[in-house]
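> for reference, the sequence and a predicted model appear below.
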Amino acid sequence: MRAWERPEIVSVPGESGAPWLHDTKTNSLVLAQPNDAARLYVCGITPYDATHLGHANTYLAFDTLQRVWLDAGLSVHYAQNITDVDDPLLERATATGVDWRDLAESQIELFRNDMVALNILPPSDFIAVTEVIDEVARAVAKLQGAGLAYTVPTDDAVAGANGQVAADVYFDIAAAEASTDWTLGDESNLDRATMLQLFAERGGDPDRLGKRDVLDPLLWRAARAGEPAWESPVGAGRPGWHIECSVIALMELGTDFTVQGGGSDLIFPHHDMSAGHAEALSAHPLAGVYSHTGMVAYQGEKMSKSLGNLVLVSGLLAQSVDPRAIRLALLARHYRTDWEWTTALLEEAVERLARWSTAFGTTALATRTVLAGHTTVSAASLVQDLRTALRHDLDTPEAISILDAAVETVSVIDEPELLNRAISALLGVAL
């Protein structure tokens, strides 16, 4: 699938290094230093109600991670999926009377346009689930053959082309734990009671009769009337949620890749189960670091499709909001924190953009001179401070504070073009 146009990343003189990143699995800061290329997987959207600021917050965080890696001289291989066939998408399509494929296509294009506006680096591999149906089905068959998956009969499945009525296929957690180094909860560090609650809230089916463990996740959903389905070695049907990311990540990045990223609402069950599927398929861990962004709230509640309390990037752009201001508003909160969007935050970002443009923008740089009584400040020193802040768990609020302080002084930057380039390369804001 086509991603979107890649923005230019200017080079910045000086030395940097790989970042320290919070790892959810160990609840500690670890050095995200790859041996070769930095390999990153970030879970993509289910294409409806795109792109709200919760989405934007996540993709901006991992855009910042890529920029830090690139600044350190590392190459980056970034993969992202699109869940373009799933229950929520099908339900929305039915409710609105739109073909699910048309809904997905329109929302994916909207997402691309929003990412371009926000100056987000695109993935190297942008993969829709419908592009890898065969690969997912073969992975499910492999798990079945290894005794790590089992079928559960269903009364409402429909026959495939060969007349065989398929059954739903589930991942056997206990069998996987017995035959691999993976254990349920390795990535999330949650107790079973919390897992049960989240599993029910986030797409799981703990009440499904016939499952060996109520937490066993769906790998393959047998064909139902009125739903899209594909013929496969495991019967007619379509992929479950978690297995799609396992298969795409292994296909594009291989095992033990550098960072698995996404919103904190994906920690369990999605990332826990994806890691289990991948290790069962490959006999290797999925990723070295599990990194998660905080949730963005609006009007007192977490911004979510189910609640409908969404602030859309496209809506702000339609109001002629400068996308650089949207980016700065998001960067002003640390990526791991939960916070609430308000118009005041956007107004603050608009004002900040104006101050920075006056102080560091290309027009200002052409006219600035050292005046009597003003102190000259080293741009190289400010750039190093920015790098230090970003290498410490992508501390964008600290980076913004450093630049705000520079604006507030009456000092003159000795190499203003250097600082301008650093703001563009590291924070993605062209002044």
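Okay, I see it.

> switch to C-alpha atoms for all contacts and neighbour counts from now on
OK.

> R221 belongs to a strand?
Yes - according to DSSP: H, G, I helix; E, B strand; the rest coil, R221 belongs to a strand.

> and for the one helix or strand H277 maps to, what's in contact with it?
Element membership of H277 [criterion: DSSP states H and E] is helix 272-282. Residues external to helix 272-282 that are found in contact with it (C-alpha atoms under 8 Å, 6 or more residues apart in numbering): 139, 142-143, 148, 171, 176, 179-188, 217, 242-243, 245-247, 250, 255, 284-287.

> put this next to the first one:
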Amino acid sequence: MRAWTTPDVPSLAVRGPEVALHDTASGALTPVVPQDPDNTARLYVCGITPYDATHIGHAATYVGFDLLNRAWRNAGHSVVYAQNVTDVDDPLLERADKVGVDWVELAERETELFREDMEALRVLAPTYYTGAVESIPLVIALIERLQAAGAVYRVDDDLYFSVTADPDFGAESNLTREQMLEIFPNRGGDPERAGKKDPLDCVLWRAERPGEPSWPSPFGPGRPGWHIECAAIALEHLGGSFDVQGGGSDLVFPHHEMSAGHVHVAGDAFARVYAHAGMVAYDGEKMSKSKGNLVFVSALRNSEIDPMAIRLVLLRHHYRSDWEWTDAQLFDAVDTVGQWRRALSLGRGAPAGPVVEDVLEVLAADLDAPAAVELVQGWVDATLGSDGLADTSDPTAAATIRDLLDAALGLRL
């Protein structure tokens, strides 16, 4: 599958520190220094199910992990980044049926809109952008490995994964069994299905149903389960023990727990660090299709809102925090972008060297974008001065700060 076009990003004269992230599994700030001999960092971030347009909650996640991609690059590492598109799944099929559109057409349309939104927000494109449909051969091969390990069984014609086959099951989410059982049915699980060995077991291969798409396999016609899809794609493109598995905090369980379990039982290690972005609310509740409280990136863009102002709103919230979107934040960001452009247009400015080093340092410490934004604001205030026209001594400051904003924060001003 085609990704979007990666923007040109300037190189900085100053190398950034090594990055550390909050690891969900350990609960600790953990260095994520690449272990590959070629100094390459490896990142997997779970992608969209393209049944609707990109909302601000999606954008916050992908901008958050874009900061990681940039921080690694500024620390001198190459990055191999894989992301999936769940271009066949129940929500997509249900949405297509509801609106009377072919599911393939819907998936292609919304995926293209997602690409446009990511380009507008200057999110660096993944190295590998893989759809669920094109990953089916990878999924089949991984299921066969799980069968060989004795971790697969049938319920009717569906294949299920035995979570008890992974002795480390639960180590990523750190949830109790009771907590898992409470969450599971709300996030795609079917704990009540008759014939399952354990209520927490998850589907690997969904057998063909009337009116649903299916593909041939050694197990009979059908389609992949959600968790095995990401496990197979990550393993194929990143190998075992890749550096970071990322996604929204609503993926901690069951999605990331199950994906890791599949790979563990197949005989490989999964991610070394699990990092999760917070949830974004609107009108007092988490943005979701079921609530109807979505703010779409494309709608804002079509209203002639500067995408850099949208990105700045996201950067003013730590990627791990839960927060609420408001129009006031957006309008304030529009004003701030204008102020920053004015400061940059002066050419001269307050000394830039300390700002560059400080911004790279706070971003390396768990991607603290709000602190980075405040540091830049300090430079802007010092440059403009009380009368807005301060003449300062660094004739290269504006160019240096402009490159910093682009390379580290993804803001092209």
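Now that the structure is in, tell me what you want to look at. Just so it is clear, the model here is predicted, and its values are computed rather than measured.

> centre of the chain versus the helix holding H277 of structure 1, how much separation?
Relative to the chain's own centre, helix 272-282 of structure 1 is displaced by 18 Å; criterion: C-alpha atoms, centre = their mean, to the nearest Å.

> mean distance, the next helix or strand after it to its aligned residues in structure 2?
Following helix 272-282 of structure 1 in sequence order, the next helix or strand is strand 287-293 (DSSP H and E). After superposition onto structure 2, strand 287-293 of structure 1 sits on average 0.4 Å from its aligned residues (mean C-alpha distance after the TM-score superposition for structure 1).

> what range in structure 2 matches strand 287-293 of structure 1?
On the basis of TM-score structural alignment, strand 287-293 of structure 1 is assigned to residues 271-277 in structure 2.

> what are the buried residues along the matching stretch?
For stretch 271-277 of structure 2, the neighbour count (16 or more other C-alpha atoms under 10 Å) marks 271, 273-277 as buried.

> next: stretch 359-374 of structure 2.
Within stretch 359-374 of structure 2, the residues scored as buried using 16+ other C-alpha under 10 Å are 359-373.

> now it, how far from the centre of its chain.
For stretch 359-374 of structure 2, the distance between its averaged C-alpha position and the chain's averaged C-alpha position is 18 Å (C-alpha atoms, centre = their mean).

> structure 1: matching residues for that stretch?
Aligning stretch 359-374 of structure 2 against structure 1 (TM-score structural alignment) gives residues 386-401.

> end-to-end on the matching stretch?
Using C-alpha to C-alpha, to the nearest Å, the gap from the first to the last residue of stretch 386-401 of structure 1 comes to 10 Å.

> ditto for stretch 333-353 of structure 1
With C-alpha to C-alpha as the measure, stretch 333-353 of structure 1 spans 16 Å from end to end.

> contact partners of that stretch?
Contacts of stretch 333-353 of structure 1 with the rest of the structure, by C-alpha under 8 Å, 6+ apart, involve 57-58, 61, 292-300, 302, 322, 324-326, 328-329, 394-397, 404.

> just the residues you listed: which are in strands?
With DSSP state E as the criterion, strands contain 292-293, 296-298, 302 from among those.

> which two among these are spaced furthest apart?
H292 and Y298 (19.5 Å; C-alpha to C-alpha).

> aligned partner of A141 of structure 2 in structure 1?
For A141 of structure 2, the equivalent position in structure 1 is taken to be R138, counting by TM-score structural alignment.

> nearest spatial neighbour of its match, skipping sequence neighbours?
Of all residues not flanking R138 of structure 1 in the chain, P233 sits nearest, at 6.9 Å (C-alpha to C-alpha, 6 or more residues apart in numbering).

> so R115 of structure 2: helix, strand or coil?
helix.

> show the contacting residues for the nearest residue to it once chain neighbours are set aside.
By the measure of C-alpha to C-alpha, 6+ apart, the closest residue to R115 of structure 2 outside its immediate chain neighbours is W4, 5.2 Å from it. If a contact means C-alpha under 8 Å, 6+ apart, then W4 of structure 2 has 115-116, 118-119, 125 as its contacts.

> same thing but 10 Å
Applying C-alpha atoms under 10 Å, 6 or more residues apart in numbering, one finds that W4 of structure 2 lies in contact with 112, 114-119, 123-126, 129.

> against R316 of structure 2, how distant is it?
Summarising the geometry, the distance separating W4 of structure 2 from R316 of structure 2, computed by C-alpha to C-alpha, is 25 Å.

> likewise V88 of structure 2?
Distance from V88 of structure 2 to R316 of structure 2, counting by C-alpha to C-alpha: 34 Å.

> next one: D381 of structure 2
Distance, D381 of structure 2 to R316 of structure 2, by C-alpha to C-alpha: 17 Å.

> can you check which part of structure 2 stretch 229-244 of structure 1 sits on?
Applying TM-score structural alignment, one finds that stretch 229-244 of structure 1 aligns to the residue range 214-229 of structure 2.

> helices along structure 2, start to end?
Secondary structure of structure 2 by DSSP state H: the helices cover 56-74, 90-99, 103-120, 136-148, 177-183, 226-238, 257-266, 297-302, 307-315, 327-345, 353-364, 369-384, 397-404.

> mind giving me CSV with those and columns for distance to G27 of structure 2?
Shown next, in CSV, are those (distance: least, C-alpha to C-alpha, whole Å):
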stretch, distance to G27 of structure 2
helix 56-74, 18
helix 90-99, 32
helix 103-120, 30
helix 136-148, 29
helix 177-183, 18
helix 226-238, 23
helix 257-266, 15
helix 297-302, 32
helix 307-315, 23
helix 327-345, 30
helix 353-364, 17
helix 369-384, 20
helix 397-404, 30
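
> quick one: closest of those helices to R15 of structure 2.
helix 56-74 (5.7 Å).
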